[in-house]
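Colleague: Okay, here's the prediction I keep looking at, along with the sequence it came from:
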Amino acid sequence: MRGWILDCYADEVNNEMVTWIKTSTGVERISDREYRPCFYVKPSAERRQDLLLGLKEAGVEHRWEQHRTWLTGPLEDVLKVTPRGYRNLMPLARTVDKWGCHRDHTLFNVDTRMDTRYFLHRKVFPMGLMDVERWKNLDTPFRLDYPMPELRSCELTLETSTRRGMPTLEDRLKRATLDDVVMEGKEADILELLQQALRDQDPDVLITDGGDSFHLPFLEKCAERNEMELELGREGGKRRGKGKSYFTYGRILYKPPAYKLRGRIHLDKGSSFIFQEGKMAGLIDLCRLSRISMQDMARMSPGSAISAMQVNEASKMGSLVMWKKNLPEEFKTAAELVASDRGGLIYEPKVGLHEHIQEVDFTSLYPSIMVRHNISPETLNCDCCQDSGEPVPGLGYWTCSKRRGLLGRVLEPIVRRRISLKRLKKEGGRRSQIYDQQAKVLKWVLVTCFGYTGYRNARFGRIECHESITAHGREILMRSAEVAERRGFRVLHGIVDSLWLSGDGDVEAYCREIGQRMGIPLVWDGEYKWIVFLPNLTNGAGALNRYYGAFQDGELKVRGIALRRRDTCTLARELQQGMLDRLVLGEDAEGFRHRIPEALDVLDSFIRDLRDMETPLEKLVLSKRITRELNEYRQKNDQFRALCQLEDQGFRTPPGEAVEFIMIKGKEVKVAQFLEGDEEYDVGRYEELLFRAAGELLSPFELGQDRLRDFYRRNGAK
């Protein structure tokens, strides 16, 4: 029998691994009670006997084995510890760590995902075709075109009895829809009909929009209220995670609890970044590469995928993976810190309007640097190549010339795969969209892999790797700019991996030369008929990543303005889009300037509608992310007022979630879900948003926010 692994998880009650296989005729459930997960301990000499005695008294199976505890280290004696049950693994590991006073025992392979452990043990991967009886792969993870099962999917939507716009768990279920099957009636009857519809249609994938945060917990509450058992999977039992707030890249985000099903994939498209970027094709591709089950991968970040790939590769290299990594940063003098902690190279943009500009970009620059220059935590400043290693520009570091590093081994096939997928997409054909979706997901995997090298909690992070990558990046961009100037170009702007060039040089010949010199492809992104680099709002200097421009074919590219931001309202975004739709008609710099009055006419129309109270409320909704609990706010700002309204209605909004509201008269706000349709919005505050959005585009032409505000206060709208 042949099939694809649809899902895999640990059943902690029965101490077994459960694998669901999708076959040509249906699904098969396979349980394995022989597999026993373990972890490893490298005890200190002083507490070694105490550890052995403690494990013996607790009746825990253990034995000595030899393994590498670091990627390039020698074989060492480590203690293999096998808990009695699946659910005992983490508590036992914490106990052993505590016995060593959290410093004397080094533990390995503790928090590796259970499904990934099992896949590595069986040498298989999810969504890969396999011989089920022999557990033998009939496919490879990095294959470009691979056979896929026909997955049946259904989308579930719910309607509740709420009257205030925001449903709660205490509402009653009014209607459930599974694809085109509508179920109405008493709440208990709807639940019965829903479960019967799932049995009849038997989908492999149940799609929701907000299933983790509301739909499934709400259905669970309805079933509890009606004293019913709710079974949405192919068998009963709950697989539920915990919600959490976390800090990433300067923002606090919230991840709702995961409501996973047994034998059926619950895909919450509203909270799955990977599905939003790459749809089903991208999600499946990343499952195969990372060896993470689809239901889990859908709820993870690209960073979790690259971390899993690194763990998988380390295991294949014969190394254990340390728990609670504690690899300190090497000591540096103040001068060394100044030299090393510099980030990417920036050429400050020339603020204003420019015409006939070429943009060139390096393909996956930082991942390619890691591959080409063998940058990895175990290859950097290695003992074997102090005199023969490849030097890192300006830092006094070197990389190993004798062995291939972990990061390069992981990234090289991903970089090559993405290049191949982009090429296949350009060639067209019936799979073109699939290639595009797969390439989009890999782009985010490659973006995060660089950040993880400098993240102290990453399993294979090391700040010196981060510094080495940016050092090579600065050198590459600087040398590329020098070659550009020698070839007759002028550098208008440069940031990390991109250059904007003016002049009449041969851009294709330039890209070929740089690609050959640097060993990393430089790609011509296109020629702008005009581009506007915007100023920094505080000091007027060129903003590093705020611009808008039109390519020769009329395609717009915008970065860093309200049109691209999530925290502004639809009204401001529509204003900027309307103004840009007029400006893009200009064929050169002169044509652009002639279109500015037309762009101002768009602003005038928006201001007039706003003042006449004709702007729909839904276009005024602002979304702001919550950064703290309600009682931690010291200022009574808009977020605080919105949280108070939600709290009064019994809703708790954890840090990381976003609140939506409109600004109403009296410098107050009203939560969007509580709107009744007759609210009077604050015209003055929304005018400021429009002046800011318009001024953002036109500030290089002395038409900034302040001047636009003054004009309309004196003259009003036309």
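Modeller: Perfect, I can see it now. Because the structure is predicted, anything quoted here is derived from the model rather than measured.
Colleague: contacts, neighbours, all on C-alpha from now
Modeller: OK.
Colleague: And the contacts of the longest strand along the chain?
Modeller: Ranked by number of residues, the top strand in the chain under DSSP state E is strand 522-535. Residues outside strand 522-535 that contact it (Cα atoms under 8 Å, 6 or more residues apart in numbering): 349-363, 507-508, 511-512, 514-515, 541-543, 546-552, 587-589, 592, 696-697, 699-700.
Colleague: Strands - which of those residues land there?
Modeller: 352-362, 542-543, 546-551.
Colleague: Of these, grab the buried ones for PyMOL.
Modeller: Filtering the ones in strands among the contacts of strand 522-535 down to the buried ones (16 or more other Cα atoms under 10 Å) takes a single PyMOL command:
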select buried, resi 352+353+354+355+356+357+358+359+360+361+362+542+543+546+547+548+549+550+551
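Colleague: which SSE is residue 502 in?
Modeller: If you go by DSSP states H and E, residue 502 is part of strand 498-503.
Colleague: now that strand, how far from the chain's geometric center?
Modeller: Here strand 498-503 is found 30 Å from its chain centre; the criterion is Cα atoms, centre = their mean, to the nearest Å.
Colleague: Got another one to weigh against that:
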Amino acid sequence: MSPYTFEFEGGDVREWTLTEAGAEPTTVADYTPSLFVGGPDAALADLNDRLSSDPKVVATERERWATSLHDAHAGKRRHVLRVTLERVAEIRPLAREIRGVYERETHAPGTFRLFDVDLEPGFRYCLDRDLDPTPARDLRTLRLALDDAALADGDVSALELADDRVDGGERRTLRTLRRRLERRNPDALVVSNAELIPLLERRAEVLGVDGVSLGRRPGWTRLASENTYASYGRVGHSPARYQVPGRAIVDASNSFLWHQSGLAGIRYMVERTGRPLQEAAWGSIGTLLTARQIRLARREKGVLAPWNAWEPERFTDVETLHAADRGGFTFAPEVGFHETVHEIDFASLYPRIIREHNVSPETVDCNCGDDARADGVDSHRVPELGYEICETDGFLPAVLDPLIADRAEIKGRLAEGPDEATAARLRAESGAIKWVLVACFGYQGYRNAKFGRIECHEAINAYAREIALEAKRRLEDADWRIVHGIVDSLWVTPRVDAPEPLADVIGEVSAQVGIPLEHDGSYEWVCFVPLRDSIRGAGAGGASTDGTATAGGPNPARGTTTAGALTKYFGKRTSGEYTYRGLEVRQRSAPAFVAESQRAFVETFDRERDPEAVCDSLGRRLSELREGTVDPIDLAVTKRVSKSLGDYSQRTHTVAALQRYERRGIDRHPGQSVEYVVVDDDARGSERVRLALEEPRTYDADYYATLLVRACESVLSPLGWDRVRIRRSLRDGTAVRLSTFTG
């Protein structure tokens, strides 16, 4: 069996291989990692001479590698300098020296191109040694959790072990932890926060509780410090990462995959990317996609992974730029109430476009030219843009094809009705695949993508627009009306009493475009919600606010507008299940009471088909608020922090919460979240809120009334009802301040 987790100590590597009883270590002393440097021959010779005296460098050697997908596509290999070092930890420092010292002193900027620099240690080791770190048996796990307040206070008595809390003080908790570790012998520790690793071992030492070791051997190592970063205009926070001997750490506070697909999804991505379990757990979706690309590029194409993206955007005339810079196609939703609606969507549209049309950085305008065509290599042109795509098998389709095939197979197996344990694993694997397939398209336009190219991004969009328009034409010819469409999904309703069977139309479109168009669900009714500003504009007066209900339900011809709308809707499937998109109920920041109330508003709307009845439901909820019968913890608001406390200029609720966290000694960095209850919105400073962990007993009813009315407005706005009309229709006579319905 291959090892599943690794430790790097000096120049040695310790491999941990799973056994039936646990895991066994093997020390490897002969591993020497390398980075590669490309550039002009004279510059490489000079660099070779200068590195000969560097104590970090074990050896240098000239080798021939493809330094880009274009090189591999054209069958070219270039001379590069392999620089071998004794320790993995010295790779990045040497790369910075080459770029910032050697190049700067004697050569022009950009003379050297560096490769295989920023690979994580475990992934690098598996790549170099051609190891598959996929666990060879089911993993035993142990979950450890500690709330933020106890973590900040260094109090481990509140530790939860596998969802069970141990009472009786810190010593008893630590002894119980020791017994659980010995009895369970876990292969992976799932921790609520990685800071638990050093805290537990330190407290055991201080309190004299012997034998408490989270690893299979004593000790722990900090792999990386915490840091704050910005991506796509959003601030994120990466906590410190730790390692213990012989066990993988899954930090629930720093693992997107854990929350989306659990251990089964992480394990699947280990198999497909070659990143060991712990590195796969904390890796972002883009990171995992890049790892898969790097491994395939090295194994199949002989291409090194560039440290920095080097693919310049080609010169484009204004006409082509105008056609290219359009994004996906969207059919503006017909805001309002619609009955008998079907949702259809293209299965993995963008990944399948990449595969079906061979879109890849090296195939788009690859310059194969007449010589290639003379050798029987065909090409085709991208619609609207005219980019020529070579038919030689592309790299990006090869990256995605196994994932697409796996997801299709999983869907088929789930349709067969497997037992619940198998179904849960399959759903987890499918979820992990979904996120990588979602990211693959956008990553082509990401400026730091190692194997990205903006022309690929543009070509994929062009094909998607053509496919959407083709589907629209065929559906309308068959007497189906599109009430909304976005990228790969369409919502349609019959235009006549007996349109062509939808299944027949779907089959024809699928065959014509080469990508499966699938029936995703049927709805008894769907409401598309307008933008909030357009609600107020409609509410100023006129027919658009009428929205009257008849015996058959709200009249969709009234209160319906195409005023700018996002994909924000709710509806009832024919199965009886309600669907929500974009509403407060789906927003992470929405308090539980507000989300649950909005569900009640939708259910009332479905049952009564009367906006007045929904307002009655709102009135009862407002009464609960004002009577103080709502549990304050159900009113907790969760917000992401975008700046440090001192950088905020406005005194917002987030600032008040940050002040209270600071007072309790709990760090909150940009990218992390705060959770609070508004107790007095008219107060100043930190007194406006109480943290959820402070177990507040009161709340500001007026503030939460505002949120409730907004949630009700989202439900009734498709009928043209705004906050003013909702206020007029409240029947319980509750006095609500004017600010509840404005701003």
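Modeller: It's in. The structure displayed is predicted, hence computed values, not measured ones.
Colleague: isn't residue 220 of the first structure right next to residue 232, touching?
Modeller: No: using Cα atoms under 8 Å, residue 220 of the first structure makes no contact with residue 232, being 10.0 Å away.
Colleague: Between these two, point out the one with more neighbours.
Modeller: residue 232 (24 against 18; other Cα atoms under 10 Å).
Colleague: quick one: contacts for the counterpart of residue 721 of the second structure in the first structure?
Modeller: Under the alignment (TM-score structural alignment), residue 721 of the second structure pairs with residue 703 in the first structure. Counting by Cα under 8 Å, 6+ apart, residue 703 of the first structure makes contact with residue 695.
Colleague: ditto for residue 299 of the first structure
Modeller: Residue 299 of the first structure makes contact with 258, 271-274, according to Cα under 8 Å, 6+ apart.
Colleague: between the residues you listed, which is nearest residue 73 of the first structure?
Modeller: Each of these was scored against residue 73 of the first structure by Cα to Cα, and residue 274 proved nearest at 35.6 Å.
Colleague: The closest one: what secondary structure?
Modeller: helix (DSSP: H, G, I helix; E, B strand; the rest coil).
Colleague: same check, this time on the one 10 residues further on
Modeller: Under three-state DSSP, the three-state class of residue 284 of the first structure is helix.
Colleague: Check whether it really touches residue 294, as I assumed.
Modeller: Yes: with contact defined as Cα under 8 Å, residue 284 of the first structure reaches residue 294; the gap is 6.7 Å.
Colleague: Give the aligned equivalent of residue 321 of the second structure in the first structure.
Modeller: Superposed on the first structure with TM-score structural alignment, residue 321 of the second structure falls opposite residue 337.
Colleague: Can you pull out the residues in contact with stretch 25-36 of the second structure?
Modeller: Residues contacting stretch 25-36 of the second structure (Cα under 8 Å, 6+ apart): 11-17, 80-88, 91, 114-117, 124-125, 128, 246.
Colleague: Going by neighbour count, which of those residues are buried?
Modeller: In these, the ones that pass as buried (16+ other Cα under 10 Å) are 11-17, 80-88, 91, 114-117, 124-125, 246.
Colleague: Restricted to helices, list these.
Modeller: Judged by DSSP state H, these include 91, 124-125 as members of helices.
Colleague: Could I get the full set of helices for the stretch 151-300 of the second structure?
Modeller: 170-184, 196-207, 256-273, 277-282, 285-296 (DSSP state H, counting those that start in this stretch).
Colleague: Can I get those helices in a markdown table including distance to residue 314 of the second structure?
Modeller: As requested, the helices of the stretch 151-300 of the second structure are exported to a markdown table (distance: least, Cα to Cα, whole Å):
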| stretch | distance to residue 314 of the second structure |
| --- | --- |
| helix 170-184 | 57 |
| helix 196-207 | 49 |
| helix 256-273 | 31 |
| helix 277-282 | 34 |
| helix 285-296 | 23 |
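Colleague: tell me the most buried of these?
Modeller: helix 277-282 (a mean of 26; mean count of other Cα atoms under 10 Å).
Colleague: how big is the offset of it relative to the first structure?
Modeller: With mean Cα distance after the TM-score superposition for the first structure, helix 277-282 of the second structure departs from the first structure by a mean of 1.4 Å once superposed.
Colleague: Can you state the residues of the first structure onto which that helix aligns?
Modeller: Using TM-score structural alignment, the residues of the first structure aligned to helix 277-282 of the second structure are 294-299.
Colleague: Please apply the same query to stretch 629-638 of the second structure.
Modeller: Stretch 629-638 of the second structure maps onto residues 614-623 of the first structure, going by TM-score structural alignment.
Colleague: residues of that stretch that come out buried?
Modeller: For stretch 614-623 of the first structure, by 16+ other Cα under 10 Å, it's 615, 617, 620-623.
Colleague: Kindly report the same for stretch 422-433 of the second structure.
Modeller: Within stretch 422-433 of the second structure, judged by 16+ other Cα under 10 Å, the buried ones are 423-433.
Colleague: Grab the nearest non-local neighbour of residue 62 of the second structure.
Modeller: Leaving out its chain neighbours, the residue that sits closest to residue 62 of the second structure by Cα to Cα, 6 or more residues apart in numbering is residue 81, at 4.7 Å.
Colleague: I figured the one you found hits residue 38, correct?
Modeller: Yes: applying Cα under 8 Å as the test, residue 81 of the second structure and residue 38 come out as touching, 6.5 Å apart.
Colleague: shared neighbours of the two, which are they?
Modeller: By Cα under 8 Å, 6+ apart, the residues touching both residue 81 of the second structure and residue 38 are residue 44.
Colleague: Next, residue 62 of the second structure: secondary structure please.
Modeller: Going by three-state DSSP: residue 62 of the second structure is strand.
Colleague: Next up, the contacts around the residue mapped onto it from the first structure.
Modeller: Aligning on TM-score structural alignment places residue 62 of the second structure opposite residue 64 in the first structure. By Cα under 8 Å, 6+ apart, the contact list for residue 64 of the first structure reads 77-80.
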